[in-house]
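Asks: this one's structure only:
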């Protein structure tokens, strides 16, 4: 295979290196600087949202560490999409932004000559995009997760975080709170910069980065605004220079054994269902396959020992105080593979810490759930799989059967929620929201939160070929594959059909005969592409199914 990357020595060598040397000298680098390892400091930075806002400052501390250790830092940025802002129509772009960010980093590194990378993700899709880029490029790489924001404490001493505002939307619609109370939630939800203080996708992925050993210990849950975060940034910059000298590369860390550990960690914390998309995509970039069957196997053998808002009263502040990622790894020590390598040069065992709050983090003998917080369902409605976060359901029944109400978009569903009756026992089926059919596999967390705020979160089920947030709670089943756009069975559900959700047997079934299913498929009209132009058009035509990570 043709070599596609070059290091700084190749970039700057000889007469032909005069071109790039001149470019670097023009922005202040000296001849001596160009003889040191050139290290990309890459942050998902923007002024759009709190998860990315601090990265520009943190990057300066990373660069200080690199300079001090004898390297030469070169900073650049990627886009940083926020799912909270992207809700609704903007959500078409959120999952596709993962591919753009990974490609941005590949293009910058491929066109330059870098010896190593420090990656500073923000939230949502940027952590996995950067992991994918790290595995793809396979040059020495270390991460600095930005960490969570601090929580606001309301008049009752309760911590207020981002998921509360979504539930407040449903509460104000039902006139359960006043306009002033709603305004207070809106104003105080994000008390500082940092990743929202719930176990959404942003913090789940930040914690997974540490659990994978791709960042230094204790970096994922240290609050963004803490002075310790700046010291961690300096240490991260110092460590990447050592990693280059040791030639320690991502694919030595991102192994099948380590991703197995990551799955166990995910299940133990009741983390985001979005990670079920991201880990197979990461595995593919690292050179191997990770199936839903393997994820489900590990989930069934891993107790859920911690739950965080919105699935419990505990926030990321509580997680930090209880010992963070290292405390979970300590609890999981009998289950995980301990000899996997990390960016420290030591094994993952060095990351273990003691639990400091046994209410927030339980033992393997006293878990919240005997199996992981996420379950993979299959059946005639989802032959290739679907995903449900059982840790977000209060007292989930082993089996339930409900009556289908079908919607061909999130907008149709929102109109129904806001203007029509929804009854306990309804099964809301939202289709044509998959990776290709959406396009972009939109997150339906606002409708889910509205139902929760209306008091219907556990009595009404939602089933979609789209996805939900890590902050979602209630009976929400996403990632139904094959999706409706490629003629998956979810496309032939009719209003009034009975649907079985069997958590005990991990089944999701449309209760009609095989003959009726065949007849409905025969009558199903072809579906036009949702978008023909631009990046979304390219994405819709080329994206794979959710069970394989929705990869281009």
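Replies: Sure thing, it's come through. Please read all numbers here as calculations on a predicted model, not as lab measurements.
Asks: can we go C-alpha only for contacts and neighbour counts from here?
Replies: Will do.
Asks: helix, strand, or coil at the residue nearest to residue 289 when sequence neighbours are not counted?
Replies: The shortest distance from residue 289 to any non-neighbouring residue, by Cα to Cα, 6 or more residues apart in numbering, is to residue 283 (5.7 Å). Following DSSP: H, G, I helix; E, B strand; the rest coil, we place residue 283 in the helix state.
Asks: another one to put next to it:
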């Protein structure tokens, strides 16, 4: 790199300084054995690593980071790996979503406070992807994402099983005696048999598709299995590309345009992605300063063809998706809908990047002319029960329940639900509507994945596998059912959902985007007079900050003071 370009490098405010400050910055980094020519005058690439032994989906990221470093070195850059809070959906309590915004804050401050010219984000488990992109968006340096990849397909008793999705089925089978506890335990290792995140189109895979559709990855990145050697090749090539992005001054904001967000919404519909995308995409848009609202997911996405036959909305798994052509094949089929002007991190559009793609298995990837469903995506319903909206994923729901009226069976808290759901005396039948309160952003707090409430045992024993369920919670992207989620305003802040009583009639009509509580305004006003919020019992630390400042689900559940970019300038010197 020429001296003219060198003066433009942000890292030279550290390593290019003269006198005491420059001495300190250079001297201490040399204690790791780096010669001065590595970091003085070369782009410094920060590798944001979410490796952790308590984030099993990201347990292979040490090796992945090394592949990125190899690429950075080859392209003439200097890589520096740094850790941030890692969110393992499978282990962390009470829910990883509670800490998404905290992780995003650690990413933002880690990037801004250190001598980086560009960033590589290593993402995998559900919340690691949005939290890293949110944090990077706030700083707005050249950024590329390397998704960690899904697990290899599970195999149990001669059949393919999908992580997450089959857990719900197996749990129901154990409850009804169709499966023994010994078989249930055997299935554990069969399901999670390799490195990587969930093998279904759950939230982790949805997030990988999201970043590729946004243009933040190299082509084809989202579906490569974690155990496939081509994942390391992609990481290496990403390391090379990020150095070129510094030279081109390709900031994150030049990729994350309104058109890119619309492309991501359309692609999520095409693959049957998780409802969690709504929260995360809204939060990312808020950080980068692009106007996206809840209605966009319905207006832009709900009329898109659904093309991907993957669990939980279909039969196959992410490994099959990769072999069938991966996301480029879906992009090519969707090219008539997508924006052609939105660029990706390689400088080309999604459509240009997918010109040579082919579908190798039409059982897995359908064509736009002959889709699995003519209309997929996410539907947004509104009514007096949730004035600001709730969401449902029609491709994972039961057609006969999309228009339904039933009596409410109400659970005030998740603890109340667990205590009573299998009570033989619970007054419930398959026509009822299960309602779960106080599990929204503030009410839980953190908005857990409990919206796909398991059905009462006595309903399962009748052979019924689905009922209408409504809550202000989320559900796992691996889950399925006629489940209305993210009801806003939530119960804990006085939303109408918090006023529902046992026996109230609730009408849902997805086709007409309607959800209505058949209780008069006068009666609701009387109930509101007696309503009291649940005592959450938190009074310190980050959780208290979260409760006080988190926005509602229809705004992305970010902290209200973090909206908008803050830039990469460091306000004060340290020496």
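Replies: Okay, I see it. In this text, all values refer to a predicted model and were calculated from it rather than measured experimentally.
Asks: that older thread, which position in structure 2 aligns with the residue nearest to residue 289 of structure 1?
Replies: By TM-score structural alignment, residue 283 of structure 1 lines up with residue 285 in structure 2.
Asks: tell me who's in contact with that match.
Replies: 261, 291-292 (Cα atoms under 8 Å, 6 or more residues apart in numbering).
Asks: which of these count as buried?
Replies: 261, 292 (16 or more other Cα atoms under 10 Å).
Asks: what about the contacts of residue 285 of structure 2, which are in helices?
Replies: Of the contacts of residue 285 of structure 2, the ones assigned to helices by DSSP state H are residue 261.
Asks: let me know the closest of the contacts of residue 285 of structure 2 to residue 402 of structure 2.
Replies: Taking Cα to Cα as the measure, residue 402 of structure 2 lies nearest residue 292 of the contacts of residue 285 of structure 2, at 26.5 Å.
Asks: what lines up with residue 446 of structure 2 in structure 1?
Replies: Under the alignment defined by TM-score structural alignment, residue 446 of structure 2 corresponds to residue 440 in structure 1.
Asks: my guess is its match contacts residue 99. True?
Replies: No - in this structure, residue 440 of structure 1 is not within contact of residue 99 by Cα atoms under 8 Å, at 11.0 Å.
Asks: so for the two, which sits in the more crowded spot?
Replies: Between residue 440 of structure 1 and residue 99, residue 440 has the larger neighbour count (other Cα atoms under 10 Å), namely 25 against 21.
Asks: any idea how far the more buried one is from residue 551 of structure 1?
Replies: Residue 440 of structure 1 is 11 Å from residue 551 of structure 1, where distance means Cα to Cα, to the nearest Å.
Asks: please identify the buried residues of stretch 407-417 of structure 2?
Replies: Quick answer for stretch 407-417 of structure 2 (16+ other Cα under 10 Å): 407-414, 417.
Asks: ok, those vs residue 68 of structure 2, which is closest?
Replies: Looking across those and measuring by Cα to Cα, the closest to residue 68 of structure 2 is residue 414, at 42.6 Å.
Asks: which of the three states applies to residue 100 of structure 2?
Replies: For residue 100 of structure 2, the secondary-structure state derived from three-state DSSP is helix.
Asks: residues in contact with it?
Replies: Taking Cα under 8 Å, 6+ apart, we find residue 100 of structure 2 in contact with 87, 127-128, 130-131.
Asks: what is the aligned counterpart of residue 148 of structure 1 in structure 2?
Replies: Residue 148 of structure 1 maps onto residue 150 in structure 2 when the alignment is built from TM-score structural alignment.
Asks: nope, residue 253 of structure 1 is what I was after
Replies: Checking TM-score structural alignment: residue 253 of structure 1 goes with residue 255.
Asks: next one: residue 340 of structure 1
Replies: Residue 340 of structure 1 maps onto residue 342 in structure 2, by TM-score structural alignment.
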